[in-house]
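**Q** missing the sequence, but the structure's below:
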């Protein structure tokens, strides 16, 4: 198997470990005496809904609504799948979230709310608090995505601008709640995944204001006044840990980045390549993280430490990109371009970096593949890698080399998958 096939097949092994159609059945709760209302949001929501329908008892009362990103829908019979805006919220998301909230409020103690949440749910469940418009929410979200804020910081703001996130959906429900969650965040805490619609929220309005100020987000004076008034008077805070509304709520994380990385680790062992697991919590600026990986790869390649080649450096997590240029790209292609520059043509080193949801940034590629001759081929096309990196234009670099990896919607999301292969 050649290096490119090894990289691609390892990615497929990682995706298979997070496939909702495979993992949902063993985690389903028992049906209640009354009806089961399925609600959900995220890039995996349609596949999760389809899996629930396929394995829910035929005689049980089942209905519901889930929201997923445009182009990520799947056919279902009893659970409506609605497509809406992501990563920026839109009116489709607002209207559908309003309908979800109304349905949840009709449930009683004999019913069950079955939540299906995955990465992307924060943008899709886009029902703002009273006084804030979807347009204002969209503008703030856009700025947060570009400024280099962590997903936890971004979600702190979104929770406090939302009528359903940060445990507020659970607060609106009188029925027992059972949530199945696919994690796309480091730490796998339910409060951070899709901004925790049914999970306690330890953050406050004051925390949200601190994030906005730290990253110099330009929110309207109207929105700032709302947040400041609620913070000063401690009004309508999100429900906190220990709140009795969570007495009958179960949040079950059923797929994580670590599970997928473990599957990739097993794949490489089967092909007699030593896997070096670097963990599922890698964060930081993508271009800076790449320099650390390049240093490790050089040490292995030149000195055989800590292991002799062949070695696969495997990691997950979510790096960030502080966008200062005007190019096209995402955090995974930016990681790879920085890696290419740092390795400077060093032989026998290959790499793949992809988002497991099939979308790197705002483009339609999952990520890309780097090969030892990437820089040589780039120069033949007249590409200068350093200016491209400085302009956040890694997409163009790999597009010209025909090394973008385009999977289409994977309908799962356990964050990024990176592997550096040293032969």
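**A** Sure, I can see it. Source: prediction; values computed, not measured.

**Q** only C-alpha atoms for contact and neighbour calcs from this point on.
**A** Will do.

**Q** quick one: residue 397 is in a helix?
**A** Yes - membership of residue 397 in a helix is supported by DSSP: H, G, I helix; E, B strand; the rest coil.

**Q** so it sits against residue 385, correct?
**A** Yes - Residue 397 is in contact with residue 385 according to C-alpha atoms under 8 Å; the separation is 7.2 Å.

**Q** what residues are shared contacts of the two?
**A** 337, 378 (C-alpha atoms under 8 Å, 6 or more residues apart in numbering).

**Q** more neighbours, the two?
**A** More crowded of residue 397 and residue 385, by other C-alpha atoms under 10 Å: residue 397, with 25 against 20.

**Q** buried ones in stretch 371-381?
**A** In terms of neighbour count (16 or more other C-alpha atoms under 10 Å), stretch 371-381 has its buried residues at 371-375, 378.

**Q** out of those, who's nearest residue 53?
**A** Proximity of the buried residues of stretch 371-381 to residue 53 was ranked by C-alpha to C-alpha; the top entry is residue 371 with 42.8 Å.

**Q** can you tell me the closest non-neighbouring residue to the closest one?
**A** residue 350 (4.7 Å; C-alpha to C-alpha, 6 or more residues apart in numbering).

**Q** shouldn't that neighbour be in contact with residue 3?
**A** Yes - between residue 350 and residue 3 there is a contact under C-alpha under 8 Å: 7.1 Å.

**Q** which of the two has more residues huddled nearby?
**A** residue 350 (25 against 16).

**Q** tell me which helix or strand that one sits in.
**A** strand 349-355 (DSSP states H and E).

**Q** other SSEs contacting that strand?
**A** When contacts are defined as 3 or more C-alpha pairs under 8 Å, 6 or more residues apart in numbering; DSSP states H and E, strand 349-355 packs onto helix 3-16, helix 331-343, strand 367-370, strand 416-422.

**Q** okay, now the one to match up with it:
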């Protein structure tokens, strides 16, 4: 199933933070004095891409990323203040990073430029809470949202009510022009849902689009799930494979997503080739979940779906290289995985009910581990049917 890994990597490479940021910055005229903010799980790679273009024009910077997602290349640049914080559950470092962000953007002179880079994970990684709230409140709120299976847009809308910086409120601290580049990790690529819309208009928070500050903020989405899915399809075609479904939808509640993919994969007229989906399913967790994340859960659930088919394999992975609170990206199964589990005495239904797909997949040698990828455009599922109809 190495081919599936290669196709997944092609999708990830097309939306890599370093490449996408550098490519985008080269399209804009840049002044001689520039400040940088990079936030999210792809902050390190986006900052590296910015450095390759900005060079000596960079005056100062602030970066906040997930623990263990910071490279020495960026860390050693003395102009950039680096923080590592908690994800998916915020920690004390998330509050420290949020406070520094609140302070930092306010120090930039009006006649200089701020390049503001945002990627998935930002909502948990930076926070400056409203007066009267503390970390315990934030953790409890986040745990409840995660356990409920709330979609990312719903979670971020709720987070704005707790925050002094989200829902466009950070813009009230900005005096300079801003070039904002976003890597989308949300369905529909809505800027206000990416990182909870730190510098995006939001009527609900009193930061509506009529305010003068928005005339200084220029926003662009530079990477998305659609771009990644197209790259997977292009890579398959380059390898002589037939792409039967170039794009599909993984958004929605997990049972609905499983049913949606099953309708395709169990079709008696299913033709050999490659089938691609992108998005982010939501999973309601039990009180004490086991090991895993939504991608591992979906992969394990699909192992039963394809168990009665011929020559079908499927990879389901997070494009950021992490699935839930684990170090794995997801899982990869085929039409023989379910029977292997049965012969090994593994009850897949029980593992799924306990949200413990990771432990089951590990015993089946079906986990996919990539490490941090430097981007985050939600998840990819790639199915290979009948060898992909390779010509």
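**A** Looks like it arrived, so ask away. This one's a predicted model, so the numbers in the text were calculated from it and none came from an experiment.

**Q** quick revisit: what's the overlap in contacts for residue 350 and residue 3 of the first structure?
**A** Taking C-alpha under 8 Å, 6+ apart as the criterion, residue 350 of the first structure and residue 3 both touch residue 421.

**Q** any idea how far the residue in the first structure sticking out farthest from the centre lies from residue 314 of the first structure?
**A** The C-alpha centroid of the first structure is most remote from residue 303, which lies 36.3 Å away (C-alpha atoms, centre = their mean). Distance, residue 303 of the first structure to residue 314 of the first structure, using C-alpha to C-alpha, to the nearest Å: 19 Å.

**Q** before we move on, what about residue 159 of the first structure?
**A** Computed as C-alpha to C-alpha, the residue 159 of the first structure to residue 314 of the first structure distance reads 32 Å.

**Q** who has more neighbours, the two?
**A** A count of neighbours by other C-alpha under 10 Å puts residue 159 above the other of residue 159 of the first structure and residue 314, at 30 against 25.

**Q** ok so that one is a strand residue?
**A** No - under three-state DSSP, residue 159 of the first structure falls outside any strand and is assigned helix.

**Q** how much space separates it from residue 191 of the first structure?
**A** Using C-alpha to C-alpha, residue 159 of the first structure is found at 10 Å from residue 191 of the first structure.

**Q** same thing with residue 330 of the first structure?
**A** 25 Å.

**Q** neighbour-wise, which of those two wins?
**A** Per other C-alpha under 10 Å, whichever of residue 330 of the first structure and residue 191 has more neighbours is residue 330, with 27 against 23.

**Q** quick check: closest non-adjacent residue to that one.
**A** Of all residues not flanking residue 330 of the first structure in the chain, residue 361 sits nearest, at 4.1 Å (C-alpha to C-alpha, 6+ apart).

**Q** what do you get for residue 105 of the second structure?
**A** What sits nearest to residue 105 of the second structure in space, not counting adjacent residues and going by C-alpha to C-alpha, 6+ apart, is residue 174, at 5.8 Å.

**Q** quick one: the one you found and residue 104 touch, right?
**A** No - distance between residue 174 of the second structure and residue 104: 9.3 Å, which falls outside the contact criterion (C-alpha under 8 Å).

**Q** was I right to think residue 124 of the second structure contacts residue 88?
**A** Yes - assessed by C-alpha under 8 Å, residue 124 of the second structure is found in contact with residue 88 at 6.1 Å.

**Q** the first structure: strands as residue ranges?
**A** For the first structure, strands defined by DSSP state E occupy the ranges 36-41, 62-69, 79-84, 112-118, 177-182, 249-255, 274-277, 311-315, 349-355, 367-370, 404-405, 416-422.

**Q** where in the second structure does stretch 113-122 of the first structure fall?
**A** Under TM-score structural alignment, the match for stretch 113-122 of the first structure in the second structure covers residues 114-123.

**Q** who touches that stretch?
**A** Residues from elsewhere that reach stretch 114-123 of the second structure (C-alpha under 8 Å, 6+ apart): 34-43, 46-47, 65-66, 87-88, 108, 156, 159, 176-185, 194-196, 375-377.

**Q** what distance separates the start and the end of it?
**A** One end of stretch 114-123 of the second structure to the other measures 20 Å (C-alpha to C-alpha).

**Q** now that stretch, how far from the centre of its chain.
**A** Distance of stretch 114-123 of the second structure from its chain centroid, counting by C-alpha atoms, centre = their mean, to the nearest Å, is 12 Å.
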